[in-house]
Structures are given as structure tokens and as C-alpha cells.
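In: sequence unknown, structure follows:
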């Protein structure tokens, strides 16, 4: 038997992930390349129009400044071309093959010139503007191979221009270091792209399954930044997709700020909880959308600079949104805020590396990628956490709704069932008041009051049992019930109502050879909520002189209680939904008696609890038609002579 140890698996996975980055970086440190910029000289051609021959002109060449005097590595989005020259020495006792240039793939123009005695000796063309098959090394990294004889010094000039942000990285590497850098850069990008696509597929799957728009916004945001990285890193060129160049990376970068704002507003529910913050987000969203459109129609340094600003302000906004949500107790907002905070911290590290405040090592160079993976992962976790929380809140709301419905049901039961005993008490009180000197009639009246009071007490106890049953503290217990006793209780409750309306109640029980007609049920609910309700409705919808038959008999060995009247019947629309709690079926009787529409669903509820069945047929009264009325039949389970108490399922 194989036992899966999740804790051990997570520990090993974490170790593997750390090792996958730490070990290569450690190896890279041992084979470190040489940073050429500290001993280089730099000149910025603001017009971007000068060529190597112009640069070698003494008047122009005199404008080169030592990098160490002004260590500026980042030039931002600019039309300038940056020229760098550096002397590379080989102080060893043998010839050396060196790889010179930059590991940044997004540079549009990166040409290297070997110059000796003021003359260009050799030219290496590189950068995204040169088709990858025409480059000397045919790779996406701009590193060029050259041999430096022992004891010799060579001077190299580098021409650097980019449609994206210009950032100077210039190094000299051995062959092993060059290939290692190339591999570790590819592995890092593939790890990033694979992680992002996994998160995107995850979010799309949940959007399709759950139809939660937050997953859609999350996936669109992930798609925009992933495609941006693929274009930015030069992989599309390697794969032969030349229709998307480096200049298009800005467009995808520009699409992420509006998507991040939309996602933040939706995820934190800003519109409902923080109206002022929502209006600020709406204005900012319009602005960054305008920047996105500008990057499409007017690509260039201005659009690139505006894209960077839109990313900065959109990140501030989503962090602010996350902070508001977290401060107000939204646990998922804490994960959301942490993810974006770490991403912002990684971007700051990357920017500090570009401007020279931090050494441009592996972690600094790829800090945005690592930060983005962490941000997307934590946001995915936060999104899942929030969805689970929403389902839990919805579940609790449904429970509260059911409890409210249960309470309403109990109130309706009380109001419905107590009405008849109260009418008996009221009528008996009138009789007793009218015949003060007639002791016999007064005694009968007070007997009826006592009997009606016991019915009310039984109804109240029944309501308590119903409440206990609904909350799971008690189960409805079925026991043998004598239908003759039920009929007497119904006659007692309704005879005054029937007599006052001129309706005759006819009770009959055909028990065959059995000593009694007994069924498995609950006596109080069978009397007051089932039979009493059917007979009361029959009286309500019958005219004076009509009959209501209340019968009990056996059919195919099963006990049946039937209530049949000569009333006005039911129209088809009411007949189809008479047992539904959600549809209005109440209507006034033949003497304009009002109803609640609750009695029939309640009767059906109890019959179902008994394990019985209810069938109802009705024919609506029409002019010239003498046969009309309603017939209700309840089929129950017969009680044996010594039955065990049964519990309703």
C-alpha cells in the first residue's frame, strides 16, 4: 500500500524549487563574468543619427565620459543611441576567446566594432532589428565571440538603441560562462512562462465552471503580462514569429494596468464597499486605457514612458484597494495585498539594479519575473479563498433563510389550526351568555370550551414538536391513530361552522371485520392539519344545502380517507399548484370567506411525513352542470394490532 505524505512532498518540492535557483546562481558566481562598464567610456547621441565613422571623429570622440564619473545605467524610453567604448586586456600567457556584449535580449540595435588606430577592423551586428538568422551568433542574447591574443589589448565600440527602455549591461565572459548564462536565462523564462500558463489555465477552468468573473479578469491580466514577457525576451523571434517585434511588448505592457484595476475593483468589491475609491479607480482606469490606445497608434518613447507611469499608478491603486479590504477584515484581501506588495518590492529591486544602486546579479535581473510569479500565485490563492468564503456566506444565508421560513411555517400552523377551536370557544361563550339560567346548556357550553382548550393545547404541543423536528432535535413519531377519534375531533371543530352555513357533514367509517380503523400517523396533525383542513375547505367552497362526505374505507388492503363535496370546484390553474407553497392558490369562499393558501401545502407536508399519498380531483361548477365539486383521497399505512412505533423518514 502506497501512503502519500503531503507534508513531506511539500517540503521536497520547496527544496527542489530553491535548489533550482540557488544552485545555478552559486555556479554562476563561480564562473562570474566581468562587468566592463566600470572601465568604459559613454556618449549619448540624443538624435540617434550618428554612425561609427562619426563617432571616431575627434570632435565627437572627445565628448565620451568615463562611466565611473557618471554611473548611469538606465536611460528609460528614449530615441537616443548610447555609444560605449572599452579596452579589453588579455594579461594571460595564452590567447583567449571572449564573449563580449549584453545578455539583455530586448535591445533593438546592438552592434560591436573592433577599432584599431582609428580604423574599424571588424563589425558584429546584433539586436532585435537584425533578423536572428543574420546575427553572428544566431541567438537572442547579444554576446559576440572574439579572440584576444596573449598580452594584447583590443578596443571595442558598442552601439546601443532600444524601442523599449535602454539599460546598459556590458560584460566579458568565457565560453562556459556564456553558455551557462544563456541556459539559466532560458530556464528562468521557461519556468516563468510555464508557471503563468498554469495559473491562466487554472483560472479559465474555474471561470468556465463557476462563472465567477473575477477568474476571467485574473486570466486576462495574466495573459497580457505573459505575452509581454515572451515578446520582450525575444522568444518569438527564435520561434519564427516575426510579426510581433520588441516594440509590441509595450502594447501588452500597456494592457495590464487597466486589467489590474478592473480585477482589483471586482475582487475587493470596491464599488459596493468604497464608492469614493471606486470613482478614483474609474478615472484612473480611463486614463490608463487612454495610454494603452496611445501605445497602439503612436508607439515610441513618449508612449513607453506613459506606460511605465500607468503601471506605477495602477500598482499604487491596487495596493491601496487591497489595504482597504484587509483593514476592514477581508482575509483574502490580505493575500492579495501581500502578493502585490512583494511584486512592487521586486520591481524596486530591479529598478535599483538598472540605475546602479544594486549589483546586477541574477536575482536582481530577474526580480520582476520572480515577483510576478509570487503575485499571481498569491492572487490565485486569494481568489480561491474568497470564492470559498462567498460559498460559506451563501450557505449561512441559506440556513438563515430556512430558519426564517421554518419560523414562518410554525406561525402559520398556529394561526391556521387554532382558528377552529377558537371559534368553538367563541360560540360556546355566546351560548353560555345567552342562557345564563339554563344550567344544562351552560354546562354543555363550558364542556365545549374545555374540549376546545385541549385542542389548542394539543396544537401548541404539535408546533413545538414541529420546531424540534425541523432543527433535528426530534423526529416525527408515527403511532396507531384511530380514525374514529380523528373524525370526532373534526366534527367537534367544524360542526358549528357547517351548521351556520347550511352545509351538512356526513361521516362514515367502513372498517370491515377489523375492530377499529387505525392508521400509522400523528393524531394531532392528522386531525387538525390534514382532515380538518380538507373538510374546512369543503365547507368554505360549498353553498347552503350541500353535503360534505368524510369517509374512511379500505381499498386493495390500504386505508383511505376521502373528503368529497358538492362545492364549486377548482379551476385547472389552482388544481395544478394547490399543494405548492410558492404559488398563490388562496381564494375567497362562496360566502366571501378569506383564506391563507397555506393549509393545503401543510396537509401535503404531513401526509408525506406519514409515508402516504394524496390524490385530488375537481370539477369546476358551470351553468347547467349539476355534477361538480372536489374529491380528496389520502392513502395511508394501516396500523397492525401490536405495531412498533415508526419514525418518519
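Out: Everything's here; your move. Just so it is clear, the model here is predicted, and its values are computed rather than measured.
In: please count neighbours and contacts with C-alpha atoms only from this point.
Out: Fine.
In: can you report how many residues lie near the closest residue to residue 527 other than its chain neighbours?
Out: Residue nearest to residue 527 in three dimensions, not counting chain neighbours: residue 486, with 5.1 Å by C-alpha to C-alpha, 6 or more residues apart in numbering. Look at residue 486: counted by other C-alpha atoms under 10 Å, it has 19 neighbours.
In: buried stuff in the host helix or strand of residue 486?
Out: Assigned by DSSP states H and E, residue 486 falls within helix 483-501. For helix 483-501, a neighbour-count test (16 or more other C-alpha atoms under 10 Å) marks 483-484, 486-487, 489-498, 501 as buried.
In: check it against this one:
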């Protein structure tokens, strides 16, 4: 009896040891995804030579337990082998979905009762090796998997969220991520097109630099999510060798420096900072070259350069905002959110924080779309600020011009009075001189026409007629061109009260009397202008018009 009790106790202890020692995934709910990271054990193959058969024969003591839900293996030149023990308690096949799409080499070895196979995949392997033809790598484990071995090797930081589930939750997750990424890329594409259109329209290079920055940011996201491989070069995995990714990220950094320098006008407010940013750009180029040559630490150095550069943008923007540069507020918001998300991503690569919440998992998407949207507001606000400055300068110039015209008019009046006093009955020559003075006074008198872009000045000789258009007006010129003015015809009537050449013949029309080619009699009558247009004369103003034109008889 004592012997049986001892045997039973030993069996219980062995069972407890095995249960605690083995981190078995018991998958029970077919509509859920299970995080696999906390169940993983890993082994570092420093030789990079072990095969999957050799690794599968290693004792459990060679493996170390993963401390996190999200596998974060840091920067290492070794190949990392991961091992899981899986018990599927549903009647459906299960799958493992790897949510990091930019890992260079992924070797998977599945051991199960109904399926056992080995597959080589990753971004440097043919796209056809993937079980599903999507940017996310999905491994088929069968209905009764026992062990799953995955080997990872990448020149960048190894961060691998991986989940287990049946086909429905797996495909739902892939679909949801595709929709989120499509939305982000769509927003960035629209912003890039809008910025390029504004550059073509206004010839402001700030819009061009911003459009290029948004394009490179979108390409960075497409690279991280594996869409460039999926959409552009499925048959050319060598295109994912890290060079393209590094060059795209370098382009994102360089365009951000060029855009920020132009937007904040750093060359004018802090010229020495332009040289400092040029030095940062050269340093970043050198680090990327080192990374392409295979120096492992270059990736970490590049991330530090990016973070320090973006933080400097915040510092300069805040300084300018304190000095009254209004557009810097949206600039600060855009870069602030973007930098916070980039900082979170970098901290996950250094294993400081976890990768299992929305602000790190979708960090780049959140930062990119917020930055693109808010910086668009910043650029437009900058344009409005510049327009306000131009408008104020034009108003000041217009005020000075009006003062000069008033001074010239007073001088002409004094000259007329002196000429009239010099001879009580003016001769023909004197009358001709007086007419010339009046004509010249009309010629130099400018008519201000406000538009959405500012205030433009024209002489009376340039304008044929003014046509009402609600609270706006359409000004028709002698060259058969027209322009919409942000002033009603009633306001034009007040402005042109001192101009004898203009007459309001209808509630919706003012005409220049010098450009009337023909008058047709009628209830009110019709005017034929030199530009070929016909303008009706209102019955109530017909007597005054005929008197003005000397056509009373």
C-alpha cells in the first residue's frame, strides 16, 4: 500500500512538472485569436547553420522562455528559433498569422498528427511560398498540431506579434488591417495630390517638398506592411534586401528636413541651423550607406538620428510659435503626434515598452495620417498668413496712391483756378489745356478692385462694364477678359462716384460711356458695347442717361 502511494505521488509530481514546464497552447474557442508570444520558447543559433531537424531534436533545456506576449528579440545577427507546443481542441484547422510583414527570413516547421511540413518564407523568399496570397504571412497548422518551430533572421530589430486561430478570425484580422492601411494610404495619396496641385497653381516650393514628404511616408508604410512586395515585385524578392527600405526611409527623413526648413523659413530666422540640418542629412546618408554594407548597429544609429531630428523640429516650431508665427501651431500638432508614435515604435524595438496596444501596433499609421492632415492645415494656414501680409501691404500702397491722387487733384484745381483768373474769357488754347488737365486727371485715377488674392488697381480706360453677380461683381475689360471682384455693384457705385465716365444704366450694370458703340431706342433702350455685348437701360434712368450722353432730343 505504501509503495502504491509513493508511485502515485511521483506520477503526480512528474505531471505537475511537465504541465508547468511545458507552455502548451490549448486552443478552445474557434472564433478567437490567441496571442502566442507568452507561450513561446526560443533558442539562439549563433552559427546560423542548424537545420529544422537538428533544432527539433534539441532538449527543452536549451530553450529559454519568452517573457512577453509580443516577441521582441532585439537586434541580433543570429538566427532565432522559436518553439510552441499546441493542442487544438476544436474540430477546425488552425493557422498561425505572423503580423510582422518585413522580416527577411522565416523558416517554419510544423509537426502534427495530420500534417508535417517545412516551408521557407519571408520577404527575401518567393511570394509564392506563402499559404495565402496576402501581405501577411499565414502558416497552416492542420487540425491536430503538436509543435511549431519558426526561425527568424533579419538585419533590423526582430519584433514579432503572432497569433493562433481558425480561418475566420485570421481572415477577419487580415481584412481589418488591409482596410485600415488602405484608408491611411488613401488619405496620404489625396494629400500628396492636393499639395502637388497647389504647387503647380501657386509655385510655392513648400507644397512640392511637402508632397514629396507625404509620398515617402506612404512608401515607408507600404514597405513596413509588405504591400510593395505584394503589389510590385512578387517575382523579385531580392528587391526587399533592405536597400530599398533604407533608401525610402532616408528619403522620408531628407524631405522632412527640406520641408521644415522651407515652411519655418529657417534660412532667414536661424541661418546656422540650415548648416546644422545639412550636416544631419549627410550623417544620415553615411549611416544608411553603412547599413547597406552590412553594419548591424547602423539601423539603431539611424533610428536615433531620426528621433533627434524630429525632436528638433518641435523645438524650432515651438520657438517660432512663441514669436508669433501662427502656422506653427498646426505644425507642432502634426509633428508632435507623429514624433510620439515614432518614439513609441523605437521604444518597442529597444524592448522598453510592449507592442501589444493600439498606439504601438498601429503607431505608424496613426502618426502618418495625423501628421499628413495637420501639416496640410499648417501649410494652408501659412498661405493665408502670407496672403494677409500681402493684402495689408496692398491696402497700404492703395492708401498712399489715393493720397497722391488727391494731392494731384488739388494741384490741378489750383492750376485751373489760376489759369481762369489770368484771363476772364479763356481762349481756345486755354480751354484745350484745361481739358487736357481734366483728362490726365481721369487717366491717373486708379480704380481698386478687390479679389480673393488681394486688391488690384486698374484705370477707367481698362474697364468696359461691370456686371452684378450677387454680393460679387464681374468686371469686363477692354481685352475681352473678365474677373470676379469681391465687391457688390452697389459698392462699385460708391467707389466710382467721382469718375464721370461710369454710369449705372441698370440695377445689375455699370458701363463706361466711352465704350458705348450704339444706342437702340425702346422702353428703356439697349446699349451695344465695343466688346459686342448688349446692355439694357432701365426705364427709370433713361432720362438721366440720355441727358448724360447729350441725346435728349
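Out: On my side now, so go ahead. Worth saying up front: this structure is predicted, and the values here are computed from it rather than measured.
In: all helices of the stretch 251-400 of structure 2, in order?
Out: Taking DSSP state H, counting those that start in this stretch, the helices of the stretch 251-400 of structure 2 run over residues 266-269, 271-292, 298-322, 328-349, 358-361, 363-422.
In: again, but for the stretch 51-200 of structure 1
Out: Counting by DSSP H, counting those that start in this stretch, the helices of the stretch 51-200 of structure 1 are 52-55, 58-61, 175-210.
In: gap between the second one and the chain center?
Out: The reference is to helix 58-61 of structure 1. 64 Å (C-alpha atoms, centre = their mean, to the nearest Å).
In: quick check: which helices or strands does that helix pack against?
Out: With contacts taken as 3 or more C-alpha pairs under 8 Å, 6 or more residues apart in numbering; DSSP states H and E, helix 58-61 of structure 1 sits against no other helix or strand.
In: quick one on the thing from earlier: touching, the residue nearest to residue 527 of structure 1 and residue 526? I think so.
Out: Yes: if you go by C-alpha atoms under 8 Å, residue 486 of structure 1 and residue 526 touch, sitting 7.3 Å apart.
In: rewinding a little: got the buried residues for whichever helix or strand comes after the helix holding residue 486 of structure 1?
Out: Per DSSP H and E, the first helix or strand lying C-terminal to helix 483-501 of structure 1 is strand 504-509. Within strand 504-509 of structure 1, the residues scored as buried using 16+ other C-alpha under 10 Å are 504-505, 507, 509.
In: okay, these in JSON lines with distance to residue 574 of structure 1 next?
Out: Formatted as JSON lines, the buried residues of strand 504-509 of structure 1 follow (distance: C-alpha to C-alpha, whole Å):
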{"residue": "504", "distance to residue 574 of structure 1": "25"}
{"residue": "505", "distance to residue 574 of structure 1": "25"}
{"residue": "507", "distance to residue 574 of structure 1": "27"}
{"residue": "509", "distance to residue 574 of structure 1": "30"}
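In: roughly how far apart are the most centrally placed residue in structure 1 and residue 378 of structure 1?
Out: In structure 1, the residue lying closest to the centroid (C-alpha atoms, centre = their mean) is residue 387, at 4.0 Å. As judged by C-alpha to C-alpha, to the nearest Å, residue 387 of structure 1 and residue 378 of structure 1 stand 14 Å apart.
In: now do residue 73 of structure 1
Out: 32 Å.
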